[in-house]
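In: The following comprises the amino acid sequence and a computationally predicted model.
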Amino acid sequence: MNYTELQLRLSPDYTDILTAELAELGFESFVETDEGLSAYIIESDFDEKAVQELITKYEGQTAIAYEVSSLEKRNWNAEWERDYEPIEVADQVRVRASFHESDARFRYDIVINPKMSFGTGHHETTAMMLEQQLGLDFVGKSVLDVGSGTGILAILAEKMGAQTILAFDIEEWAVENARENAELNDCPKTTVFQGTIADVDPTTQYNIVLANINRNILLAEIPFYTNLLTKNGYLVVSGFYENDAPDIEQKALEVGLSLANRATTNQWTSLSFYKP
């Protein structure tokens, strides 16, 4: 599977805004650069006309230039190792690559070798999800990780005592990566499969559902997540911009959930909901 790389040269003040907008167009991963932003999307999903319309939308506010190139499937470790530093969350979680030494000061040590999946904890949404998880009781609980990417959220869930974790992603390479990372972290209770929410057994219920994806998928699927939640269960979501939080919250309230917690970092937002 080939990827398209979109390299944007723009003011740092607009990188977060363009990241959110490009995520709505299907771009899956983002890397901030000295010149602006690089964004990545499956080649078959790339729509240059939509990108041009987005550039036109903002070029009256800031100077923007872009270049498009095709990338063959490759191992992303070399890309990350150049400047990959461990991530520390709430003084309890440390996310590192296998080439870093462990640090005994942290309660949870998570090893993530990203390959083509970018959920390393460096992005604000992943870090917020990890911090939200620290506020929940996972001991003996069943967990569903939607769009698992590298498997980082599932791994923390198991390290926090979850009894069973089912994770899935639509991309084959993400599933392979999550399985490898689960093995690296000695997480035998984590099962990862390739598919969508439609492939999850609707008769099985979970104490906690984690979904770090994007606004449109969340709005469409929150009712499904809610049906899969046990009473007194929690849904934790992120992957959307602060301006989209009211729509996400409204959808959750419509299906009977109650807001439990909110976190915002650099205009990205994470929400957790409780099922009475």
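Out: Sure, I can see it.
In: From here on, just use CA atoms for contacts and neighbour counts.
Out: Fine.
In: And the helices in the stretch 151-276 of the chain, which stretches?
Out: For the stretch 151-276 of the chain, the helices defined by DSSP state H, counting those that start in this stretch occupy 152-159, 172-184, 215-228, 245-254.
In: so can I have a markdown table of those showing mean neighbour count?
Out: As requested, the helices of the stretch 151-276 of the chain are arranged in a markdown table below (neighbours: other C-alpha atoms under 10 Å):
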| stretch | mean neighbour count |
| --- | --- |
| helix 152-159 | 27 |
| helix 172-184 | 21 |
| helix 215-228 | 18 |
| helix 245-254 | 16 |
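In: Put this next to the first one:
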Amino acid sequence: MCADMLSEALLCFGASSTSMDEEDAFENSDKIFINTIFPEGEDVNMCISHASNSIGMKEIPDYEVKMGEQYNWIKKTQESFHPVEVTEGIWVVPEWRTPPNIWATNIILNPGLAFGTGEHPTTKMCLLLLHSLIRGGELVLDYGTGSGVLAIAALKFGAALSVGIDIDPQAITSARQNAALNNMTPDKMQLHLVSGKSCPPLMDAKTCGVVEEQKSNGMGVISGREKYDVVIANILLNPLLDLADDIVSHAKHGAIIGLSGILSQQLPYIVERYSPSLDSISVSEMDGWVCVSGRKTRNLADS
């Protein structure tokens, strides 16, 4: 499970893709090998250090860096990304592939340098949660939007407005491109680069240096406390714990808050942190990962 956590953390801190090495040559070894592709210019050492720290590893794992041509990692990433059927009638489809069912709800995606392709269990569970919650006309906040897949899905399911926030400029760029691929206009899908208390620890100041871009309809996301009908945060355990007050503060009284990016054994920490402000907490599980949801009763800071 530590390898799973590290793989997800690497994606959140700059990697474009990760994969576990399951070759027979390593059958008798107690080591797990993670192959990771980074975009050109990424600070690999910093990414690995931040990823290791974010999941509480006492030591940075041994690693080797090999340089390759840019087209190789793009090609490899594209080849590994296939259409994903989340549930019947809902697909996440790479921009460069044909939708298997043109009549389905197809979320077209080019993840670029952001996390969120629809293949990871946490993303699937969040998509299923959104599908079960959206009845039409809701305001949805995607907290840590990454590729924008959840914000886009919310609109396709019938939400009136979705807002995606992230601390990574590359994520906002990717989400904006994916919004365009799905014909989502800025009046329906707002995207904001945030900093300050919305910035998880261990992120450097350079990454968090720009506050909020793109406003439409006069609605500023950062000042929109207790505004959203659904708030969903598919990030990692430590940011979910550290930013709990901020995450909860955006939801209306009675709104649903969904939390994922959590391993099964980490569930007690999330339940303890959020139970003062959430009623009717429910948990879904997939491949060792969990998604927690509950109805807001109060702000954590008021508890």
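Out: Structure's in. What do you need? Note that the structure is a prediction, hence the values are computed from the model and not measured.
In: quick revisit: and the helices of the stretch 151-276 of structure 1 as TSV, adding distance to residue 101 of structure 1?
Out: Formatted as TSV, the helices of the stretch 151-276 of structure 1 follow (distance: least, C-alpha to C-alpha, whole Å):
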stretch	distance to residue 101 of structure 1
helix 152-159	18
helix 172-184	14
helix 215-228	36
helix 245-254	37
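In: so which of those helices comes closest to residue 73 of structure 1?
Out: helix 172-184 (9.5 Å; C-alpha to C-alpha).
In: how much does the closest one deviate in direction from helix 152-159?
Out: 30 degrees (axes from the mean of the first three to the mean of the last three C-alpha atoms, to 10 degrees).
In: which residue numbers in structure 2 go with helix 172-184 of structure 1?
Out: Alignment of helix 172-184 of structure 1 against structure 2: residues 169-181, by TM-score structural alignment.
In: mean shift of that stretch relative to structure 1?
Out: Once fitted to structure 1, stretch 169-181 of structure 2 is off its aligned match by 0.7 Å on average (mean C-alpha distance after the TM-score superposition for structure 1).
In: neighbouring contacts of stretch 44-61 of structure 1?
Out: Here stretch 44-61 of structure 1 makes contact (C-alpha atoms under 8 Å, 6 or more residues apart in numbering) with 4, 21-22, 25-26, 64.
In: Equivalent analysis for stretch 108-122 of structure 1, please.
Out: 29, 73-77, 80, 87, 92-98, 102-103, 126-127, 149-152, 155-156, 159, 173-174, 177, 181, 184-185.
In: Strands - which of these land there?
Out: 29, 87, 93-96 (DSSP state E).
In: Pull the most distant pair out of the residues you listed.
Out: Among those, the pair separated by the greatest distance (C-alpha to C-alpha) is 29 and 93, at 22.5 Å.
In: which of the contacts of stretch 108-122 of structure 1 count as buried?
Out: 29, 80, 87, 93-97, 102, 126-127, 149-152, 155-156, 159, 173-174, 177, 181, 185 (16 or more other C-alpha atoms under 10 Å).
In: The residue mapped onto residue 91 of structure 1 from structure 2: neighbouring residues, count only.
Out: Counting by TM-score structural alignment, residue 91 of structure 1 corresponds to residue 88 in structure 2. Residues contacting residue 88 of structure 2 under the criterion other C-alpha atoms under 10 Å number 8.
In: Quick check: closest non-adjacent residue to the counterpart of residue 125 of structure 2 in structure 1.
Out: Matched to structure 1 by TM-score structural alignment, residue 125 of structure 2 sits across from residue 128. In space, and not counting its chain neighbours, residue 128 of structure 1 is closest to residue 270: 6.3 Å by C-alpha to C-alpha, 6 or more residues apart in numbering.
In: isn't the one you found right next to residue 259, touching?
Out: No - counting by C-alpha atoms under 8 Å, residue 270 of structure 1 stays clear of residue 259, with 11.1 Å between them.
In: ok, those two, which is more surrounded?
Out: Using other C-alpha under 10 Å as the criterion, residue 270 of structure 1 and residue 259 rank with residue 270 on top: 28 against 17.
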